[in-house]
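# With the sequence up front, the predicted model follows.
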Amino acid sequence: MITKEEIIANFDPNAPGVSGNLFGLPFNNDNAELIIIPVPWEVTVSYSAGTAEGPEAILDASTQVDLFIKDIPDAWKLGISMLPVSEKFKEENQKFRDLASRYIKWLEENEEEWISDDLKVIPTTINEVCEKLNIYVRSQALKQLEKGKMVALLGGDHSTPLGLISALASQHDNFGILQIDAHADLRKAYEDFTYSHASIMYNALEKVPQVSKLVQVGIRDFCEEEVEYINQSQGRVVTFYDEDLKNAQLEGDTWAAICKKIIKNLPKQVYISFDIDGLDPKLCPNTGTPVPGGLEYHQVIYLFKQVVRSGRTIIGFDLNEVSPGEDDWDANVGARLLYQMGNIMAVSQGKLSFTA
């Protein structure tokens, strides 16, 4: 068997990569340090679809990512690999997505209270299949964690990482979530779907008691119910609204100073949940629910690196809501985010190092 050291010695990171491999890297699921779980799922998406195509689009775009990171020069040597995307998985997603769409259409267009029996059972059916998804993701994550791997999830819509968060909770008694997002995602059973993409943080807080803190950054689309939840959380949820971030910068605050305020609210162990619509929409125009405003690419990378430089450990992460569109631009951005996040997490766990 060829060792990882031999693989590294025989690979030229400046040449074209290995076709079909994530980032063109020469690693597989056995010798990679970081395993990406792809979850092409968007059953409860309520606006524009396409995020289920995200994992494969990012895989395709990833071979165009240059592997050298200036302050993590050995980044490519870590070993990153993605589990295969199941065709059966994609078929199930489409089947239940069509079913959920029928119910959402009825909610949006039907002015009468009457509902047919076949429509009435749809929320229960969708909730049950999403629960099975959570169990599947949790089992896949635990399998890799038990092998000593770092694990991240690539969606799909933002409902997908609950199983990974639950798996990490079996190994960590206390951790915080750093959420990059345009939306608060604190709705309870949005559109009657318990595991809605708009409810992921509500579910993480309510179903995973090991999550001691939720720090939200870039939030700019939310309802009164979510603001009340934040205000009544007794400090468990801290929200940095995008408008307030922009106002602070306009009044002279530097991004470095703002990042210190954000990080101060995080515990020592941090999970990052990244909905790509947290970025300025010019970087993700095809995402399901783009919102004006948002963060720049280098702002979030700087924030993540400062989290690590503060001495905190990133225990896992997800990247969601990447819908490639016709030009694959969003996947191009998503692939670069995925590469950066994976290597930044590795630095936090002592598997790579920042340069001085």
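Good, I have the coordinates. Residues are numbered from 1 along each chain as shown.

# When you work out contacts or count neighbours from here on, use the C-alpha atoms and nothing else.
Fine.

# Can you tell me the element residue 216 falls in?
According to DSSP states H and E, residue 216 maps onto strand 211-219.

# and the next element down the chain from that strand?
That would be, after strand 211-219 and using DSSP H and E, helix 224-231.

# between the next helix or strand after that following helix and helix 224-231, what angle do the directions make?
Counting by DSSP H and E, the next helix or strand C-terminal to helix 224-231 is strand 237-241. In terms of direction (axes from the mean of the first three to the mean of the last three Cα atoms, to 10 degrees), strand 237-241 departs from helix 224-231 by 120 degrees.

# and strand 237-241 with strand 211-219, angle?
10 degrees.

# Just list what the following helix or strand past strand 237-241 packs against, helices and strands only.
Downstream of strand 237-241, the first helix or strand assigned by DSSP H and E is helix 242-250. Packing partners of helix 242-250 (3 or more Cα pairs under 8 Å, 6 or more residues apart in numbering; DSSP states H and E): strand 211-219.

# Can you tell me, leaving aside adjacent residues, what's nearest to residue 240?
residue 217 (4.9 Å; Cα to Cα, 6 or more residues apart in numbering).

# how about stretch 228-245: buried residues?
Buried positions in stretch 228-245, judged by neighbour count with 16 or more other Cα atoms under 10 Å: 230, 236, 237, 238, 239, 240, 241, 242, 245.

# Report the separation between the two terminal residues of it.
End-to-end distance for stretch 228-245: 20 Å, by Cα to Cα, to the nearest Å.

# Kindly report the same for stretch 231-239.
Span of stretch 231-239 from end to end, Cα to Cα: 10 Å.

# about what we covered before: wait, isn't the residue nearest to residue 240 in contact with residue 237?
No: if you go by Cα atoms under 8 Å, residue 217 and residue 237 don't touch, sitting 11.1 Å apart.

# can you give me the helices for the stretch 151-300 of the chain?
Secondary structure of the stretch 151-300 of the chain by DSSP state H, counting those that start in this stretch: the helices cover 162-169, 200-207, 224-231, 242-250, 255-264, 297-309.

# Now do the fourth one against helix 255-264, angle only.
What that stands for is helix 242-250. 140 degrees.

# With the longest one instead?
Between the direction of helix 297-309 and that of helix 255-264, the angle (the same axes, to 10 degrees) works out to 50 degrees.

# hmm, back to that, of the helices of the stretch 151-300 of the chain, flag the one that's most buried.
helix 162-169 (a mean of 24; mean count of other Cα atoms under 10 Å).

# residues making contact with that one?
133-139, 141-142, 152-153, 200, 203-204, 208, 210-211, 271, 315-316 (Cα atoms under 8 Å, 6 or more residues apart in numbering).

# try it against this one:
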Amino acid sequence: MVFQDEIIKWYKDNKRDLPWRHTNDAYTIWLSEIILQQTRVDQGLPYFNRFLAHYPTVADFAAATEQQILKLWQGLGYYSRGRNMLFTAKIVMEMHNGIFPKRYDELIKLKGVGDYTAAAIASFSSNEAKAVVDGNVSRVLGRYFGVEKAINSSEGKKEVNALAQSLIEDQPASVYNQAIMEFGALHCKPKQPLCNVCSLQQSCYAFTHKKVAVLPLKEKKIKVKERRFNYFLCLDGDKILMRHRSPGDVWQHLYDLPLIETTGLESNEENSLQKQVSDLFGKNASYRLLDQIKHQLTHQIIYVQFFALDNYIVNFNKQAEIKWVSEEELKTLPMPKPISVFLKKYVE
């Protein structure tokens, strides 16, 4: 009980004042939890505020179009979250009479809601004793209790989940779950944890065994894939040629520019790019480099080049996914961050 008591005491003294901590409304909590998946609080907070302002109820969210949701989501990454949210909002309207579920066993059935998110919503909205286990919680438990299995392995996850659930029994679930998450985020950090001022140091396995820098153990990450995107800027008066990305790849259903992807493996990649430009935009087409960036995704690094295209012919038969877009329509299109940043710099 000492561990839980100290965690809760620390939380009451150190917690951040965040808007979703002032409500037990399941919809609002769901909104915050999905937005904060894979996203830092300082980055996600403005998005949470915008979404809640635009869609104060689940009915408002369900009435939106996918394009509207993705446009508001633009820049946040992991766009499938936004699409799943829209699907879930519609299901809540159809299957739950517009009342967002609060019980774990109902929440876990919703699209885009996994164990962690279901436990968070259930505990924060109705105090259900379901333990949340995210990266912060796994790190705290891995260090304090000396979990020797890799916390991202199947066996390690089972051990941490069981430990977390055992600790929440007979606790005020909402407060305790938020406390241990916050403790991991602000105090027991991945790097430079505040061990010297920690009230748990003498009972912490990692601290007493000098393993703070070692625990928790993790299996090696998946190898990062490298890709090369070559984008082409085509303007016609106040119109710009845009491309609608198809399913099955990064940024699906978002809009970018006409694209040629190269592998970087050809002995003469420039000649390969020139040939593909000629095939798609005519033999007289020429291009000049405007900008280059490196864009990091979770399992991919995309090296992006932007070119201005001249003397080209638009062959819509070869590129059915492209279309001319007016300046006004461009403002409504959801785009990957590299594209929106580029267009603000070179077009707007």
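Nice, thanks for sending it over. Computed from a predicted structure; not experimentally measured.

# now what about the TM-score between them?
Here the TM-score for the pair of chains, by TM-score structural alignment, normalised by the length of structure 2, is 0.25; 148 aligned residues with a Cα RMSD of 6.6 Å.

# Separate out the buried members of the contacts of helix 162-169 of structure 1.
Counted by 16+ other Cα under 10 Å, these give 133-135, 137-139, 141-142, 152-153, 200, 203-204, 208, 210-211, 271, 315-316 as buried.

# Strands - which of the residues you listed land there?
Judged by DSSP state E, the subset of these located in strands is 152, 153, 211, 271, 315, 316.

# Excluding chain neighbours, what is closest to the last one?
What it means is residue 316 of structure 1. Using Cα to Cα, 6+ apart and skipping the chain neighbours, the partner closest in space to residue 316 of structure 1 is residue 271 (5.1 Å).

# I am assuming the one you found contacts residue 308, so please confirm or correct that.
No: contact criterion Cα under 8 Å: residue 271 of structure 1 and residue 308 do not qualify, at 11.8 Å.

# Return every residue with contacts to both of the two.
Applying Cα under 8 Å, 6+ apart, one finds that residue 271 of structure 1 and residue 308 are jointly contacted by residue 314.

# how many other residues sit next to residue 105 of structure 1?
Counted with other Cα atoms under 10 Å, residues neighbouring residue 105 of structure 1 total 11.

# That one and residue 119 of structure 1: what is the separation?
Distance of residue 105 of structure 1 to residue 119 of structure 1, computed by Cα to Cα: 11 Å.

# Kindly report the same for residue 5 of structure 1.
Per Cα to Cα, residue 5 of structure 1 is found 57 Å from residue 119 of structure 1.

# quick one: which of the two has more around it?
Neighbours were counted for residue 5 of structure 1 and for residue 119 using other Cα under 10 Å; residue 119 has more, 14 against 9.

# can you tell me which residues contact that one?
Going by Cα under 8 Å, 6+ apart, the list of residues near residue 119 of structure 1 reads 102, 103.

# any idea which helix or strand comes after the helix or strand encompassing residue 5 of structure 2?
Residue 5 of structure 2 belongs to helix 2-14 when assigned by DSSP H and E. Per DSSP H and E, the first helix or strand lying C-terminal to helix 2-14 of structure 2 is helix 26-35.

# Summarise which helices and strands that following helix is packed against.
Looks like helix 26-35 of structure 2 contacts helix 41-54, helix 115-126 (3+ Cα pairs under 8 Å, 6+ apart).

# any idea of the angle the longest one forms with helix 26-35?
It refers to helix 41-54 of structure 2. 140 degrees.

# Going by neighbour count, list what's buried in helix 41-54 of structure 2.
41, 44, 45, 47, 48, 49, 51, 52.

# so can I have CSV of those residues showing distance to residue 137 of structure 2?
Below are the buried residues of helix 41-54 of structure 2 laid out as CSV (distance: Cα to Cα, whole Å):
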residue, distance to residue 137 of structure 2
41, 16
44, 19
45, 21
47, 24
48, 22
49, 25
51, 27
52, 27
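
# from those residues, which is closest to residue 135 of structure 2?
residue 41 (13.9 Å; Cα to Cα).

# Name the SS class of residue 94 of structure 1, please.
When classified by DSSP: H, G, I helix; E, B strand; the rest coil, residue 94 of structure 1 comes out as helix.

# can you check the one 5 residues further on too?
Three-state call for residue 99 of structure 1 (three-state DSSP): helix.

# any idea what sits nearest it, other than its immediate chain neighbours?
Residue 99 of structure 1's closest residue in space is residue 122 (Cα to Cα, 6+ apart), at 7.0 Å.

# And for residue 273 of structure 2?
Counting by Cα to Cα, 6+ apart, the residue nearest residue 273 of structure 2 is residue 262, at 7.2 Å.

# Pretty sure that neighbour sits against residue 228.
Yes: judged on Cα under 8 Å, residue 262 of structure 2 makes contact with residue 228 at a distance of 5.5 Å.

# hang on, the earlier thing: which one among the buried residues of stretch 228-245 of structure 1 gets closest to residue 89 of structure 1?
Compare each of the buried residues of stretch 228-245 of structure 1 with residue 89 of structure 1 using Cα to Cα and the shortest gap goes to residue 237, at 33.4 Å.

# Let me know the helix or strand that residue 136 of structure 2 is in.
For residue 136 of structure 2, the enclosing helix or strand under DSSP H and E is helix 135-144.

# Just list what the helix or strand just after that helix packs against, helices and strands only.
Using DSSP H and E, the helix or strand that follows helix 135-144 of structure 2 in sequence is helix 154-168. For helix 154-168 of structure 2, the elements it packs on are helix 135-144, judged by 3+ Cα pairs under 8 Å, 6+ apart.

# how does it look with 6 Å?
On a contact count with 3 or more Cα pairs under 6 Å, 6 or more residues apart in numbering; DSSP states H and E, helix 154-168 of structure 2 meets no helix or strand.

# For that helix, list every residue counted as buried.
Across helix 154-168 of structure 2, burial judged by 16+ other Cα under 10 Å covers 156, 157, 159, 160, 161, 163, 164, 167, 168.

# Export those residues to CSV and append columns for distance to residue 81 of structure 2.
Output for these, formatted as CSV (distance: Cα to Cα, whole Å):
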residue, distance to residue 81 of structure 2
156, 26
157, 23
159, 28
160, 26
161, 24
163, 29
164, 26
167, 30
168, 28
